[in-house]
Structures are given as C-alpha cells and as structure tokens.
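Chemist: Dropping a prediction and its sequence here:
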Amino acid sequence: MGKAYFALTFLVLLSIGNNSVQAQIKGYPPITATKNGTINPFSPDPIINYTWANPKATDGLESYQLHPVNYTVSDSRSFNTDDFKKNEVIVVNGEGYIRFDFGQTNAGWVEFDSPDLTGKVEMSISEYNQTPNYPSNYPTKTLTPKKLGNTYRLELNPDLYEGVRFAWIHVRSFSKSWRITGVRVVCQTRPVNYNGSFSCSDTTLTRIWYTGAYTVKLNLLKDYLGAILMNRGDRFSWTGDAHPSQAASMVAFGNYDFVKKNIDYTSTQSNGIRSYALYWVLSLIDYYKYTGDTATLKKYIDNASAKLDDAYKVYGTNPNLEFFGWDERLGSGFEHPNLPEPQNAYKMVSIRAWKEFSEVMNVYGRKDLRDKYLSYATEKISDLKKNAAWYQDFGLHAGADAVSTGFLNSNEKKAIYEKSFTDKVNRISYSPFNQYFVIQAFALMNKYDDALSSIRDLWGGQIKYGGTTFFEDYRPSWNAVVSKNGPVPNNQCGFTSLCHPWGAGATKWLSEEVLGIKPTSPGFSTFDILPHLGRTLTNVSGKTPTPRGVISASFDVSTGLSNVSIPVGTLGRIGIPKVEKTIMSIKINGVLAWNGRSRALQTFDGASEDAQFVYFTGVKPGNYQIVTTYKGKSPRYSELAEVYPAKFIGIDSITSGNWGKVYGKDGYVLCNYNGDGKDKKSLPSYVTGVNYYKVKGNSLPLNVVWRTNTNDSRALSPDAANSFPRTAACLFAMDADQIGYTFTSTIDIKGTKDFKVSLYFVDWDNKGRKIAVEMFDAASSKLIAPVKIVENCLGGAYLTYSYNKSVKFRINMVRGDNAVLSGVFFDPN
C-alpha cells in the first residue's frame, strides 16, 4: 500500500524572550526588540514589526523562535496529530516522517521536544520541500539529533544555523508509542530596523522590495555580511557579492556602521576575481554617497587607487578574469572566464569605476586623483570610439556595463538597447547579481517599463515559485517545470542557494528609480526625488533613511496627490512625474506653485520642466502636500512576448532503448558505448561534431558503462535495427568541487539546417535522478528553449527539440547522484 499524505495549516507562532536553554546557546540571547505595530503583509520577515532601541554594528546575534505554519505526515496511521494545533503534541505510532513548513526561509536550527522518545530518529532541513540528497562527499542535512534533556536538536555545523524553510522528523525504527511535545526553529538575527520602506500599485514589486531586504537581513552575520548557504563552502563575505547586498541594506535599514564594517572586512579580499575588486570600489563610492563619511573614504583612497591602477594596467590584455557571473554568456562561471563578452564587460566596469571615483575625488578635494582617473576613463573610451562600431559585438552584460559608464551618446544607447534589451527571454541574466547592472542600464536608457517587466520576470518569478528570499540564480522558465517550492536545478554554480544576498539589488533600484530618492551630494545634503512610474504604475510611496533623517515621499498619478517630507540639513529637487500626461497646475501646501511656469514660493528656489517632470529645485526642509492637476491619459505598455527560437517538441518515455525507426534517421551518437569515453556514432552530413565539456579541470565529463551484453530494453540498441545484446552506458559529471556536477554537449552544424535533435536519458541504476536540460545557441550562448526537466527516466526518456544552427545543451542535476546522458539522435525536421 502506498504512503498517504496528510497536511494541516495553522497560524505561525512566535516566541520572543524565551530564557530556556534552546535560546541561550552559542551567543544567541533572546531578541531585545519590542513589538511595534503589525506585520507588513508584503514582507516575509516574521519579526518586521519588532524594533530595536539603538542597533549597532557591534551588537551580537540574538534569537527568536518560530513554530510551523503547517505540516505533512507520510502516513496518518503513524502520527496522531489531533492535539498538535492546540498543544503541539504529536503521538508517534509507527515509522515514517513529518515534514514541517516554517513559512519562509530562516537563519536558524531546528529542534523538537519529547519526554519519552524511543526508537531511532533522524532530522533534516531544506530550503525546498524535499530533503536534500547531496552526494556523500558533502555535508549532510540529515543527522541523528543531539539529545539535550528532553530536547533533540539538529546540529549540522559549529554555528548551528543554516537556511531553513522545511524540516523533517524521520522515525527510522519504532517499538512503542511516544510523543512530540514541541517543534521549533530557533532563528538568529542581527539587531536591525526597517528604517526604509517601499510600496506601489503593483504588489509584486512591493513584495520584491521587502523580499530583497529580508534576504539581506538573514545574511547579516555577527561580524560581516555573508551567507547562510545550505551546502556550500563559501560562507563568508565575497567582495563582489557584497556590492548589491550592501546597497540594499542601506536603503532598507540605513545600517551604515555595519556596511562600513563589511567594507573594511572585504577591503583586502577580492578572492582572485578582478571584477570583484572593482565592485568593491563601487561599494565604497555608494557608501560615501549615502553617508558622507569622509574619514572612511580617506582611509581607503590608497586601497581603491591600487585596485583602479591594476585595472588600468591589465586593460586590453585579456586578463584572467576567473569569474564574471554564472550566466552562459559570461563563460558559465568558472568554465570559460575569458570569453569576449566578460572581457568587454570588464573594460566597461573599469571605465565606470575610474569615472565615478574621479567624481568622488573631485568632491573630496583630491584634484590630482580626479584628473588621473578621469584621464584613464576618457583615454580608453576615446580609443574605443575611434571605431564607430566599437560596441557591435557587445552582448547584454557588456552592453549594460557600457551604458553605465555614462559616456554613451543616444545613438549608441539606442543600438545597444535594440540589440540586447528587447528580447524578453535573453534580457534576463541567469543571476540576480548580474541583472542588477542590467536594470541600472535600463534606467540610464530611460526604459523603465522594460526594466520593471524584467524585474517582474526575474525577481517576481522567484516569488511565484514560492521563494521568500532571492536565489543565487534563476530562470523564469523554471516555474513551468518545478513544483511550488520544489527542488530546483543545480547547475554551473553548483548546488543552487535559495537565499543569496547578492540577489537583493532590486531593492535599492526600486528605492532609487521608482520611488526616486537618491543622493546628489555625499550624505544626502542634497538629493533628488524623481519617481519613475512608467506606464504600468499609478502610485508609489516609501522612505529612505539618511544620516540627516528619513526622507519620505508618495506620488499618486491617478489622483494627483503627493506628499514629501524633507529632514533638516538637506535640500531637495522634487520631480512631479508627467507619466506622458499634461500637467495643468501644481499646488504645494495649498498654494499655486506651477501652471505652466513657476510661481515664486519661499519653500523652493525655482521650477522648470522637461518631457518627464516638472522640477522644483532647492526645496527646503519640511512637510509638503502636493496636488497636481493632470490632463490626458498615460499610454498602455505593450508587454513583449517570450520568443524562443528553438522548439521543444516533447518528452518520450515509451520508446526506451529501441530508438531504431523512431529516432536517428539522419544519424546518432551513443555516448560512451565503446567505453573509456568513446562514442559509437554515425553523424549526419550537416553535423561536423558533437563535443562535451565539464568544468572541473577543463575536461571531458566522466563516463561509465553500467552493463554490457544486456537484453534490458532500456539500454540503447547498437543500431537502427533495435538489436540485442546491448550496452548501457552514459556520460556524467561529478566531482569533489560542486561546480563539477554539470556538463555540456555542443553540436556543431554546417551553416544553417533545419533538424531535430533528441537526447536520451536513463536512470539505469535507479538513483532517483531528475535532470534539467538547458538549450543554447552555440554561437551567442543565448537561451533558445525553455528549461525542461526529465522527472523520471528509470525506463528511459527522450527530449526532442528542433533548431537550425549549432546548439549547446547543458545537462544539470536536480535530484539523484548526478546528471547523465546516454544518446543524441538526429532527424529531419
């Protein structure tokens, strides 16, 4: 009889100030915050309504407890849960498991209470709704809990905490009934307050802002901004990763002292990644703009200069970049780090960093460094522009970084936009980290509707999946093949993290570009409020913390009502958005301030207009109610359609190894059929080669022959006659380094030729494999088909596509020991 599954949902319970042993270990005392207001429905943070009196960077971690929001049992006969909702009591009557959902990803450890446990019990945690099944050479997420009196705690590392959304109690053996009397996750947190806020007419964007903030908050560790990764070896602050993380932290929390601490922590560690050294410089610039902290800037001038000088030294030499991002177009992480696209992107980031540091040095008063780094930037961009088509080979990432230099004219930006930013699929970078720079470029090209569309696709898609934090990488097409909160593909980044603070850049972007609040001089002594609502938003409101106090603003272009609050010690420029309407008049605090021309008021210096805004400059501290009278309507935004050049034809789980007369009419490759990595193949005339690549050691994937001389029909036949006996064989990827769990197969085609290609997968040794397949154009590395997952290939399964050019497939592990490939077949289209 199969297992039956039963679930119950109930309200989350929060325990604050618990003085028990559970909350008083490893330096995590109960939180000292006080409850203030109600939970924000758009935030996944269960303690967003708790406030600390005076949080500081020197504070230690504190703790709070959460109880499950729902649970599922494997068999109701083994678990009597009648009394759980009221008293948290579960009576265990047999073997099986209970899965608890704590409602959102948390940074903590899991424990349960039992006064009378008997038999063998294990516990597991996961970010998704199945237990992790990482290979045995990686730290397990399933262990026998440590007994502490009547408490049983899952201790997976010396610091205890991990990223926890789901937890399991596995009853492995049973002798007599016993009771579970309490289950909880003990969460760690740094004292930090939400001094910033964001809301708009699109609740998805509002959720994105708060989800990004919560992602950063979970990763504010004791001494630095790091990661609560589930199964990774890089639990420390990566210099480049910290750039969007710190940016989001400043607009959400205003915890400048902690950001300063992390800048110091990362100042001498670029982890061998040249681009990360430049992102550190951009982080220093960001921090200075937001805080006006001249002492910290002065402290790091020499450090920043050394990084910038190094970039100048290697500019144009095609340096070893090591890493520029996980995106296929950037070299797939550490696989192909020196492709033209990342090399071009690095040049653009260098020019941007030189230019922006020059501007900061001008304000600081170091005219020598202002001139030096401006000369670096102008020299290199001038050299490039001697060729009118200097940017024609730039893809999405290099194009975005080029726009962000601030040196492009309107024709150059238009060409880059049309080339790389109008493809709804491929204007999305694989990693939210890299997409942060893409949406910055969208804003600089005044393409806010397109930027918001891409944000909804990338960051909104993660929320639709069920995410409560943002991921290390993500493709929107995952949602069609991955169940809600289900296991996601593990790819060239290794085991995908579902709580990665580098993905929080959208939070800062929404505050700066949609709400529109950003400094124009260090420490917000002057600032802009220029909201960009585009054609899809009707209102926006929020707050940005500054060293001089909170700046708050709200704009509603449907009612014309706006409110702005400016703290003492600042002067602002406020833009009243036209949103492609005509502004007839503007009243400030009941007094006419604009009716086509400026009306003198003591609260501001002057007013002007352009196509986007009516600007009020030199706006003095105070509270302003603004009433705008509009005429006309904003045009509708035409959302682009997703277009995939290749066609996915389908999955065949019937044919098994009997490919003859069904597949391979033009040719075939039987992977490793002859052993030692040697394929048995007959290629069509239009195919010049089928090649494989595995990242570890820049080598071929591994290979295995499972069985020779077999009559098992799952094994591929040796010929189109479906003959026996057969060989069961495959290529696979597996390594001590987790990024070695993926491999690619590239099919080289002569020119263009319509053809069908089918990939054969078989889970011969019954490892419960699920395999994700990505399809790219081999020349451009653009994604040309939605990601597909082979859910079950125990009996063999074919995935079939049609295309007309050279193609690259990436084979990724989702579940099981590894990903495998056993055959490639070609047919006329």
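Modeler: Great, that's in hand.

Chemist: only C-alpha atoms for contact and neighbour calcs from this point on.
Modeler: Noted.

Chemist: For the stretch 151-300 of the chain, which segments are assigned as helices?
Modeler: 203-218, 242-252, 256-266, 274-291, 294-314 (DSSP state H, counting those that start in this stretch).

Chemist: Quick one: closest of these to Phe323.
Modeler: helix 274-291 (7.8 Å; C-alpha to C-alpha).

Chemist: Touching, Asn691 and Ile749? I think so.
Modeler: No - taking C-alpha atoms under 8 Å as the definition, Asn691 is not a contact partner of Ile749, at 11.8 Å.

Chemist: and those two? which has more neighbours close in?
Modeler: Ile749 (21 against 12; other C-alpha atoms under 10 Å).

Chemist: distance of that one from Ser173?
Modeler: 57 Å (C-alpha to C-alpha, to the nearest Å).

Chemist: Deepest in the core, which of the helices of the stretch 151-300 of the chain is it.
Modeler: The highest mean neighbour count among those, using mean count of other C-alpha atoms under 10 Å, belongs to helix 242-252: a mean of 29.

Chemist: List the contacts of that helix.
Modeler: Helix 242-252 is contacted by residues 194-197, 212-213, 216-217, 225-226, 255-256, 259, 279-280, 282-283, 286-287, 290, 433, 436, 501-508, 511, 544-545 when judged by C-alpha atoms under 8 Å, 6 or more residues apart in numbering.

Chemist: for the closest residue to Val73 other than its chain neighbours, what are its contacts?
Modeler: Leaving out its chain neighbours, the residue that sits closest to Val73 by C-alpha to C-alpha, 6 or more residues apart in numbering is Ile98, at 4.4 Å. By C-alpha under 8 Å, 6+ apart, the contact set of Ile98 is Tyr71, Thr72, Val73, Ser74, Trp168, Ile169, His170.

Chemist: separation between Ile98 and Val540?
Modeler: Distance from Ile98 to Val540, by C-alpha to C-alpha: 43 Å.

Chemist: just to confirm, which helix or strand has Gln104 in it?
Modeler: Using DSSP states H and E, Gln104 sits in strand 96-113.

Chemist: Please compare the first structure with the one that follows:
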Amino acid sequence: MKRRIVFPALLVLFSLCLSAQKATWIWYPGDFEISLANKMQNRRTERGTFFPVFWKMDNHYVLMDFHKVFQLDQPEKVSLFVEGEYNVKLDGKAFEGSPSEITVPAGKHKINIKVFNQAQVPAIFVKGNKVVSDSTWLVTFEDKEWIDETGKTSDISATEWLKAGSWNFNSPQQKPSAFALPVRRQSAVSNQKAKGAMLVDFGKETLGFIELHGLSGKGNLSVYYGESKEEALSTEHCEALDRKAVDFSSKTNYRFPLSKAFRFVNIQYDNGVNLDSVSMLYEYADLKERGGFKCNDAEVNRIYDISKYTFELNTREFFIDGIKRDRWIWSGDAYQSYLMNYYLYFDRPTVERTMLALRGKDPVTGHINTIMDYTFYWFIGIYDYYLYTGDLTFIQQFYPRMQSLMDYCLSRRNKYGLLEGLPGDWLFIDWAAGLSKKGELSFEQLLFCRSLETMALCAGITGDEKGKDEYAKLAADLKEKIFSLYWNPAKNALVHSRIDGKQTDNVTRYSNMFSIFFNYFNESQKQSVKNSVLLNDSIQKITTPYMRFYELEALCAMGEQDYVMKEMKSYWGGMLKLGATSFWEEYNPDKKGEEHYAMYGRQFGKSLCHAWGASPIYLLGRYYLGVQPTSPGYATYSIQPVLGGLQWMEGKVPTASGDISVYCDKKKIRISTVKGVGTLKLKSKIKPAGKNIQVKAVSKETYEISLNPDSTYEISYQAL
C-alpha cells in the first residue's frame, strides 16, 4: 500500500489552516443538552393546553470559566464571541472591559474567559489562527480560587475541570441559543373543500408547521390534526389542535408557531374567513443515512423503508418516543433508538445529547422518567455506546453522575438486596393487560445486574479500581441471587416475581428473553426457555413493538432467523396492510377499525409513529447482515450473515471508520471491510473458498474466516 508523504513545511501550513477551521461554540458539557431538552419537552400540548413533564428538570450553570494554554510562534489577533456577560484574562491579567478582539503575543500563554448568563447557556466562540475554541478547552462552573491579604491568587485548587462541550455550531453567527431544526416545504396530496371547511391529506405521517395561504377576513379558525382521517374529523377527540382569531383585511400567509404530527388536517372557519390553500414546513434532523438493507422480498424492503421513515421522524434534537403525543425523551424508548442509530446513522452527538438530557444533574431525587427500568436502560445504553463507538470521553466526563445515580439505586434495595417498587417508583416493563408489578420482579433485577456490570466497566475506564471491584462483586452476587431465587426447574424458566420471599407461579417473557441476549443463561437453559417460553403460545403474548424488539432479538440470538422473518412480516406487515405509513406504539391484530387508534382510555390516544416501532432497522443489520462489534469501536468485529428464508440480501453497516458492506445469497458472500479486524462466521455445506482467505473449520459445517482491514472479499459457499 502506498504511503502519502507530507513535507514538514507543508505539514505546518496544513496544520495552521486546519486549526483555523476548527473554531466552534463551546459550553459546559451537558448544559446545552439539558437546556435544549427543557425547551423541547415543554412544547407538548394536549388539545391546546400546556402539558409539562412529570419529573425533575435541571438547568444550566449560570457562571462558567473557560481556559486553555497556547504556544504561539508569533503574535495573533483573536476574535471573541460570547453568549453572556464576560471578562477575559491573559496569563491572569484582565483586559479592560469586555473586548471583542484581543492580541495574544508569541510564546506560551493562558487565556481565561469567564461568562455569566442567567437566561441562556454561557458559551464562547474564539477564532484566531491557532487560538480557537474547541473541545480541548477546559471548563468549570466553580473555579474555587481565592486572593489572600497580599493580593496573591491561590496556586492550589480543588477545581474540577472538564473538557468543553460542543456540537456543530462552527460560525460566530450559529449561536447555540438560537438553534432550531431545519425545515422544508411540502405540499398536500389532496385537498377537499366545503363551505367553511377544508380537509387536507399530506399522504403519509409527517411532522411540521401548518401554513395557511391567502388567509383573509374576520372570524375564528380551528385546525384539527389527525394521524388518521378519523382523528382529524373528530373535533371533540383529536389529540392536537390549533385555533386562530383571524382579522386580516388582505390576503396573508400565516404559520402556526408549534410543529405538530399529522397526516390529515381538518380546517374549519367562520363565514367571514377566506382561505385559499394549505401547505406545511416539514421539520427534521439533518442526519445522513449510512446504513441500508435490501433483499429479494418486496414486503421486507417495504418494512425496512417504513422503519427508516419512522425513525427519521422520531430523531430530532434528541431521540424521542413519538411525534404526536409526548415528544419527550423517555429512556426506554431512547435506548432502542441508540441501537437503531448504530445501524442507520451512527450519529454519536444525538446519542450523547439524549443520554445527558435524560440524566440531568445531581441531586438524584427519583428514577429517570420516574421509571425504575428506565434508569437501568440509561446505564446499559452507556455500555453499548462504548462498545459501538469506542469513545472514552463521555464515560470519563460523566462517571461521577453515573456513580450518584447508582448510589441512589443501591440505597433502595430491600433486606434481600433486591429492588422492588417504592413510593414514587413507576415499574413500566411494557404495556400489557394484567401484568403484575407487585413484589420483587425478576426483570428489574436483571436490568439492575447489567447496570452494575456497566458500572464496573466504566470504573475501570476511569481508573477507579476500588469501584471496579465493588461493582463487579455486586453484579456477581446479584446474578447468583437471580438464578437461585427466580429459576424454576419445573417451568424451565425464570418466574416473573417473588412476593413475601416466595416465587410466584407466573412466567412472562421479559426476564427470560433478556437473559438470552445478556448471555446469562447457559446453553441448556437457553434451549429450555426458547421452547417453554418464547415459542409457547400459552405465555402472555407481547403486543407492543417495544418488547417485540427484544423478543425477536432473543430468538435471532438463538439462530431462529427463519421464524423471526415470518413474525416480522406478520407483525410489521400487518400494520402495513392496515395502511400504516409509519409504525405504531402498539399493534394487536385482533383489534378492528378505529380500535387500532385507541389507547390510554382515549379514542385517538395511540401514537401511530413511535420510535420503538422501527426495530427492523436493528434486527436486519445485526442479525441478518450479521454485523456487530466484538470489542470497543469495532477494533474487532464479527459478520455472521443469515438469510433467514431470503434468497439474497445486501446492505451497509456504519462504523466510526467507515461502512461495512455485505452481500449474501445462497452461494456467495461479498464483503468490504473497514479498519479493525473482522471475523466472518458462516454455515456451509462445503468448505468456503476465495482469494486471500484462510478458512478455519470450527465444527461440522461451521467455518470462520479472518477479515483484514480495508479489504474486499468474494467467498463462495453453499448455504445450509
């Protein structure tokens, strides 16, 4: 392979140019994310009424100290842009006033900028040649410095400095406080007019701002939004509406201030009001699709495409639950979105923003979203984030917030060392009729155990060896308790709960399927659980895409891709047959007509576009294309393609260093690799063959092939 040679003089010039391009707005890590979440989550309305969240909301620190040391070969002028009141110091000496430009002499110098802003997140943008603001600056919300009676500033401090937070605000004009998602205009596909009314269909589920064109006259106008036609026409029961008192002497265009989710809008207005037409501004997160999947089955392709669109709609400033009703950041919903993201966008900033917004700040006064299991999904999300991205910074910066949240969980254990619902705790698990939440639930203990394992991993990363040992021991002890207290050999499964120190008879799918892909079961237990629980119709069925995600993952992890493909086509395909243009919060094929729209005791309470409905993105990438990291950041990874009843499939899986491409049919496999060392695992009736490969026979008809970085392979084999 040819190596590119860069001469030293050119390298210096290139470095200076590159440095000059790196300036970005910076802030205290987590503060912009928390502030943005506050703005977004408090936009929720229910039939025009403000509807705030149920949990504690935090805010940004109002006083911030930024600093960095620079070594300059020559003096340079530096421009300063600041959100807030500020002062600037060079080597400890303050400039007069609040200058917008300073000159930094040649040599080694320390720049401090201290900013106060009560209304917005304190942030700075510094642009010189080498002196630029970026994530290498250090920040603190309390510098803990003092001046003694002689005027000497303390030279020893307990200040804790973190690396600055940033995103993509790369020009002085892109102020973080002014951030808004981009929009683009979309037209309706049909428009039915009647006297004083207009029913507009945009053709599919969407989200944005309704704009009225040629509005004039005087009177009242109402807009009733619907994910279905029935909802839009139900002026008494639709979930979202807008009203406008019209008083325009000439034709005017008017845009409603809050974005809404809808397919249909029903506009009704008084006789004195005139309206020409309606359009919308589609609001979206500008992320690039990197992953993809395509196969010979048109229905599966359609399921994948609608999954992508569902996920696109629910990927916004953060990963949210659904676009119509809540538009809140729910940790259980977000956790699944992280996994889908790793197979479609591989966008790290949205994952980080979502995790930071969910965690908030100390003190911890309750579980995340008030839900015990949602706290544990937050920890497990960090485990997966490190595995997929290899990024250490998030863990290093926010390990203290992980510790304090885990301390809260540990403090709520009962005399058996287990967790059960206490006053203020919501135990969610899933929407399922009659699902008991009494006693000590095996499902909660499983998530708790995985969270302790995450803490042990993160303690090791941050150098907290004592914490690493303590968390690992707590996890091992809890895992042992789970199997001694909940495993029932007669039922070949973990029971759902214990009450008053005794096992209940109830067996549910949740803890059993999680134990499979957590790899907590031995092989014998996995097979027993597959037959006694997952493939047993007498066990209460799951009707939400939320838990279908995990049920089908557990089956895929046991090699049941043929069965899962049929279930995917039946379940998600069932929604498509009912006209779904995005996937729903809940789907029960036994329901009829408008029953499909009802939930929470409301006629149109169900979300018809819910993030957890997009799980085929993950399932097809992870268990059919078969790509997964086996060490952090895809330093090593495996590819284990399984057709699962398909004739052929192809797709891409994004990683931090590029996209892995896979094509597979019954006789050949083509792969393009990225950095890192891969292992192709496949089952074949014959020994696989191809150029520049070494084939290792693992067992009968099972083979492994090492994959080099940045290489392409074409391998012949014969599928079983």
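Modeler: Structure's in. What do you need? Since the structure is predicted, the reported quantities are computational estimates derived from the model, not experimental observations.

Chemist: still on that earlier bit, out of the contacts of Ile98 of the first structure, which comes closest to Lys587 of the first structure?
Modeler: For these, the nearest to Lys587 of the first structure is Tyr71 (55.2 Å; C-alpha to C-alpha).

Chemist: Helix, strand, or coil at the closest one?
Modeler: At Tyr71 of the first structure the chain is in strand, as set by DSSP: H, G, I helix; E, B strand; the rest coil.

Chemist: longest single helix anywhere in the first structure?
Modeler: Identified as the longest helix of the first structure according to DSSP state H is helix 340-364.

Chemist: Quick check: the very next helix or strand once past that helix compared with the second structure, mean distance?
Modeler: Using DSSP H and E, the next helix or strand after helix 340-364 of the first structure towards the C-terminus is helix 367-385. For helix 367-385 of the first structure, the mean deviation from the second structure after alignment is 3.2 Å (mean C-alpha distance after the TM-score superposition for the first structure).

Chemist: Just the angle for helix 367-385 of the first structure relative to helix 294-314, thanks.
Modeler: 40 degrees (axes from the mean of the first three to the mean of the last three C-alpha atoms, to 10 degrees).

Chemist: Show the subsequent helix or strand relative to helix 367-385 of the first structure.
Modeler: Using DSSP H and E, the first helix or strand after helix 367-385 of the first structure is helix 396-403.

Chemist: Centre of the chain to that next one, how far?
Modeler: On the basis of C-alpha atoms, centre = their mean, to the nearest Å, helix 396-403 of the first structure sits 19 Å off its chain's mean C-alpha point.

Chemist: tell me the centre residue of the second structure?
Modeler: Tyr338 (3.7 Å; C-alpha atoms, centre = their mean).

Chemist: any idea what that residue aligns with in the first structure?
Modeler: If you follow Tyr338 of the second structure across to the first structure using TM-score structural alignment, you land on Gln246.

Chemist: what do you get for Asn588 of the second structure?
Modeler: Using TM-score structural alignment, Asn588 of the second structure pairs with Arg475 in the first structure.

Chemist: picking that back up, residues contacting the helix or strand just after the strand holding Gln104 of the first structure, please?
Modeler: Per DSSP H and E, the first helix or strand lying C-terminal to strand 96-113 of the first structure is strand 121-126. With contacts defined as C-alpha under 8 Å, 6+ apart, strand 121-126 of the first structure is touched by 110, 131-132, 141-145, 154, 163-173, 230.

Chemist: tell me the strands in the stretch 101-250 of the second structure, going along the chain?
Modeler: Ranges of strands within the stretch 101-250 of the second structure are 101-104, 107-116, 123-127, 138-140, 162-163, 183-187, 190-194, 197-226, 240-255, based on DSSP state E, counting those that start in this stretch.

Chemist: can you list the ones you listed in TSV and add distance to Leu446 of the second structure?
Modeler: Formatted as TSV, the strands of the stretch 101-250 of the second structure follow (distance: least, C-alpha to C-alpha, whole Å):
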stretch	distance to Leu446 of the second structure
strand 101-104	56
strand 107-116	44
strand 123-127	41
strand 138-140	37
strand 162-163	33
strand 183-187	42
strand 190-194	50
strand 197-226	37
strand 240-255	38
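
Chemist: Deepest-packed of these, please.
Modeler: Sorting the strands of the stretch 101-250 of the second structure by mean neighbours (by mean count of other C-alpha under 10 Å), the first place falls to strand 123-127, with a mean of 25.

Chemist: State the span of the first structure onto which that strand is aligned.
Modeler: Against the first structure, strand 123-127 of the second structure falls on no residues (TM-score structural alignment).

Chemist: Now render the helices of the stretch 151-300 of the first structure as a markdown table, adding distance to Met584 of the first structure.
Modeler: Converted to a markdown table, the helices of the stretch 151-300 of the first structure look like this (distance: least, C-alpha to C-alpha, whole Å):
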| stretch | distance to Met584 of the first structure |
| --- | --- |
| helix 203-218 | 30 |
| helix 242-252 | 33 |
| helix 256-266 | 41 |
| helix 274-291 | 35 |
| helix 294-314 | 43 |
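
Chemist: how near is the residue opposite Ser451 of the second structure in the first structure once aligned to Gly667 of the first structure?
Modeler: Aligned by TM-score structural alignment, Ser451 of the second structure pairs with Ala353 of the first structure. Separation of Ala353 of the first structure from Gly667 of the first structure (C-alpha to C-alpha) stands at 52 Å.
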